[in-house]
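Peer 1: can't give you the sequence, but here's the structure:
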């Protein structure tokens, strides 16, 4: 008898295209996108620009590229970029603010992604002083990965962005999971994007497409971003087969994110136990903090893997579980049962791999940066 497929909660990036999405990809009309000839990509960019309320958009291979194009095109070399100290752009993009844009990243502590306007004011230096870096950009994130999929409230986002723009800074929003914030709150994407100068959104997370993100902003900004995309090797040819997956996701997978949010709440309610603290999720990310000293992250992840459930690390004493298109109600219940059994084994002192290694193979686990 074939064992059931693992319940994979490491990230919402592990989703596989549905049969209907594959049919849409196979039927896609294509052309050379570098020449601007791919009608499916053009339609996707047009739709996203309209959804976000911007003049234009550009399709890119990844959210990281979208974010870094925004940094590059909003700044000049030697400028300073303000970001949340726990943000994906600062923590999980390999120092690309410096490596690719030639800028200095200035991390600021936040309250669940909300940077205080006073902290922005304190960080902005006198632009007439030729001895200091020019502060030109603020980056925000919504929803916030490392804060457990937390939603930066619209009023808070608007206040922070106004404070930055009042000091002459551009504002970029890393909206890799902005779809989740929109569905959870009922607030339209264009309303979330209105206070900022650019937004990046992903298709390969909760929306279930195999690849791709989009950067939206003013027409002149997107023209610059398109040029740098080519310089960075991000210009793709007959990429309509991938854009078709994103278009299918826009039509069929956005509203269903509410199901992921409901399953995340069910997971959070069922995963609690001795030695752990589970945060109440706002969207589809569940954070599990290991409190008891004997609990070892590697032991717990290995015990889960043996029971057919995969979760991921998110810090030395924290585990992350993310619900998505490929996890149904039965999968969530399997994960809860496996976690309870694995937790008991880990508390009893089960055999431990090194906490920085994978559950069964000894390979290095990636940090939960996606």
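Peer 2: Thanks, I have it. Just so it is clear, the model here is predicted, and its values are computed rather than measured. Numbering: from 1, shown residues only.
Peer 1: make it CA atoms for all contacts and neighbour counts henceforth
Peer 2: Will do.
Peer 1: Is the spatially most central residue of the chain in a helix, a strand, or coil?
Peer 2: By CA atoms, centre = their mean, the chain has its centre lying nearest to residue 176, at 4.1 Å. Assigned with DSSP: H, G, I helix; E, B strand; the rest coil, residue 176 falls in the coil class.
Peer 1: got it, and residue 192?
Peer 2: Applying three-state DSSP: residue 192 is helix.
Peer 1: Could you find the closest non-adjacent residue to it?
Peer 2: Take residue 192 and drop its neighbours on the chain: the residue closest to it by CA to CA, 6 or more residues apart in numbering is residue 154, 6.5 Å away.
Peer 1: Tally up the residues packed near that neighbour, please.
Peer 2: Residues lying near residue 154 (other CA atoms under 10 Å) number 18.
Peer 1: Kindly report the same for residue 3.
Peer 2: Residue 3 - counted by other CA under 10 Å - has 6 other residues nearby.
Peer 1: Below is an additional structure, to be compared with the one above:
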């Protein structure tokens, strides 16, 4: 950094200058201010901001002069330790109070030129600002130093081992099929995808959307970041003018597990309906709850939103068609949360197109069951998808280089979808094993889920979770819901059944007798309760709710 040396001669020369007119002196001061500004830019000095000093001539005209504000500390030393400007040249005592800097007036003599006292005051202020660097200085960090601060390595030293352990945990996790992890083969395939910006155009993403539209028999499709986003954007796109309501099953994901999104995003009332058969909605359930007409006390039903599968159960297609026919006859839109519709197609041997035909819009998930890391797809008419794209941007769901995500979804459709038959077989084996032990099955394994109640053998969920977490290879369990996915191992199913059987036998030896009257089932427990073992300091496992 350079230095500016000011001698006493410089001070004296300023005192001896005879200004011809006050405007000349004003010009000189402005020149000096510009010079200081240039020095600041050249040497990266951030001098204190200038205040305006107002001068008055005898004829009443005003001239303003930029005078540096008082900042910093007197006698500041340079990096070499040499005093740039001695204290005597600009001491704090010589300067007026800072509050007066903006209102000080130049004192002009009888010839209309600045007085000596004004010159001395200006010199003191000028050299004070030169002598002391202010607190607001420009950063002296180099680009390399900033880059060092920004850089970050997210990979742990043992990340390969951590991932292997995580893969073993996933194979023994029964809380959801969303825990499935991308495989090395999926990563390799995704790396070949295009790198376009999907807000504008990405060929890989567009190709996936085209395929999904053809697969479902709809005109267009839109890639979404999540199933919740897909459902909520679909509802918002269908609803045009309030008031309105959305009818759905009381267990529906859109109603219970999307954070009240229907009310928040769309301002719609949700009408939850309990199926009279305990399994799925029928027209008998839907028709009385549908709000028609123009009674000002009620919000008309504009959408009927169904879910297939719902808690692993399959919605019979004939009942869907009956509800759809009724809805369309009254101008009501039909939306399907088909996050796990892949399981319906596999179990019923029905094409995806046929399953989607009764609906105006369908949401299909790539990360539930199929193993893609991210993504869902919304399908429907062209005008609907065009409007949905606008809402996707509005909701913050527009993404950039989505080709790698689209490629992962394509890989999942090609290689993971065929594995769902094995998943269903595992779920049925899980159900059969629980029944053999004596546990009550509250919802049968129609696809990938089993709901059970072990209280019929004197065991509760916490006991099962604690015993399962103490295994050499722990099991990760939720409440009453057991979810099997394509990465679930056969050994995990066997170990779970062994834990329940062992506990049931212990209860029996302790004197538990199964009552003649069946214990009233608690039905569906909260499916988003996670109980997982965590290692303690001494290396043992403890249960965490």
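Peer 2: Perfect, I can see it now. As the structure is a prediction and not an experimental result, all values here were calculated from the model.
Peer 1: circling back to that earlier point, map the residue nearest to the centre of structure 1 across to structure 2 for me.
Peer 2: Correspondence of residue 176 of structure 1 to structure 2, assessed by TM-score structural alignment: residue 339.
Peer 1: Contacts only, for its match.
Peer 2: Counting by CA atoms under 8 Å, 6 or more residues apart in numbering, residue 339 of structure 2 makes contact with 227, 308-309, 363-366, 368, 376.
Peer 1: mind checking how far the residue nearest to residue 192 of structure 1 is from residue 123 of structure 1?
Peer 2: Going from residue 154 of structure 1 to residue 123 of structure 1 by CA to CA, to the nearest Å gives 23 Å.
Peer 1: Kindly report the same for residue 330 of structure 1.
Peer 2: Counting by CA to CA, the separation of residue 330 of structure 1 from residue 123 of structure 1 is 49 Å.
Peer 1: which one's the longest helix in structure 2?
Peer 2: helix 22-43 (DSSP state H).
Peer 1: Give me the helices and strands touching it, please.
Peer 2: Helices and strands touching helix 22-43 of structure 2, by 3 or more CA pairs under 8 Å, 6 or more residues apart in numbering; DSSP states H and E, are strand 62-68.
Peer 1: Where in structure 1 does the strand it packs on align, residue-wise?
Peer 2: Counting by TM-score structural alignment, strand 62-68 of structure 2 has no counterpart in structure 1.
Peer 1: I would like the residues contacting that strand, please.
Peer 2: Residues contacting strand 62-68 of structure 2 (CA under 8 Å, 6+ apart): 23, 26, 29-30, 33, 48-56, 122, 125-126, 129.
Peer 1: Go through that strand and flag the buried ones.
Peer 2: Residues of strand 62-68 of structure 2 classed as buried by neighbour count (16 or more other CA atoms under 10 Å): 63-68.
Peer 1: so how far is whatever helix or strand comes next after that strand from its chain's centroid?
Peer 2: Next in sequence after strand 62-68 of structure 2, counting helices and strands by DSSP states H and E, comes strand 105-106. From the chain centre to the centre of strand 105-106 of structure 2 is a distance of 59 Å (CA atoms, centre = their mean, to the nearest Å).
Peer 1: matching residues in structure 1 for the helix or strand following strand 105-106 of structure 2?
Peer 2: Per DSSP H and E, the first helix or strand lying C-terminal to strand 105-106 of structure 2 is helix 116-131. Counting by TM-score structural alignment, helix 116-131 of structure 2 lines up with no residues of structure 1.
Peer 1: how about the helices in the stretch 151-300 of structure 1?
Peer 2: Taking DSSP state H, counting those that start in this stretch, the helices of the stretch 151-300 of structure 1 run over residues 154-166, 178-185, 189-193, 219-231, 240-252, 257-271, 297-306.
Peer 1: who wins for proximity to residue 47 of structure 1 among the ones you listed?
Peer 2: helix 240-252 (8.7 Å; CA to CA).
Peer 1: If we go by neighbour counts, what in that closest one is buried?
Peer 2: Those would be 240-250, for helix 240-252 of structure 1 by 16+ other CA under 10 Å.
Peer 1: Ok, stretch 10-29 of structure 1 next?
Peer 2: Buried residues in stretch 10-29 of structure 1, counted by 16+ other CA under 10 Å: 10-15, 17-18, 21-22, 24-25, 28-29.
Peer 1: next one: stretch 198-215 of structure 1
Peer 2: Neighbour counts over stretch 198-215 of structure 1 (16+ other CA under 10 Å) mark 198-215 as buried.
Peer 1: which parts of the longest helix of structure 2 are buried?
Peer 2: Those buried within helix 22-43 of structure 2 under the rule 16+ other CA under 10 Å are 22-23, 25-26, 29-30, 33, 36-37.
Peer 1: Among these, which one lies nearest to residue 428 of structure 2?
Peer 2: Residue 428 of structure 2 lies nearest to residue 37 out of the buried residues of helix 22-43 of structure 2, by CA to CA, at 80.4 Å.
Peer 1: Report the separation between that closest one and residue 130 of structure 2.
Peer 2: Residue 37 of structure 2 is 11 Å from residue 130 of structure 2, by CA to CA.
Peer 1: so what's the counterpart of residue 221 of structure 1 in structure 2 up against?
Peer 2: Mapped onto structure 2 by TM-score structural alignment, residue 221 of structure 1 lines up with residue 384. Counting by CA under 8 Å, 6+ apart, residue 384 of structure 2 touches 237-238.
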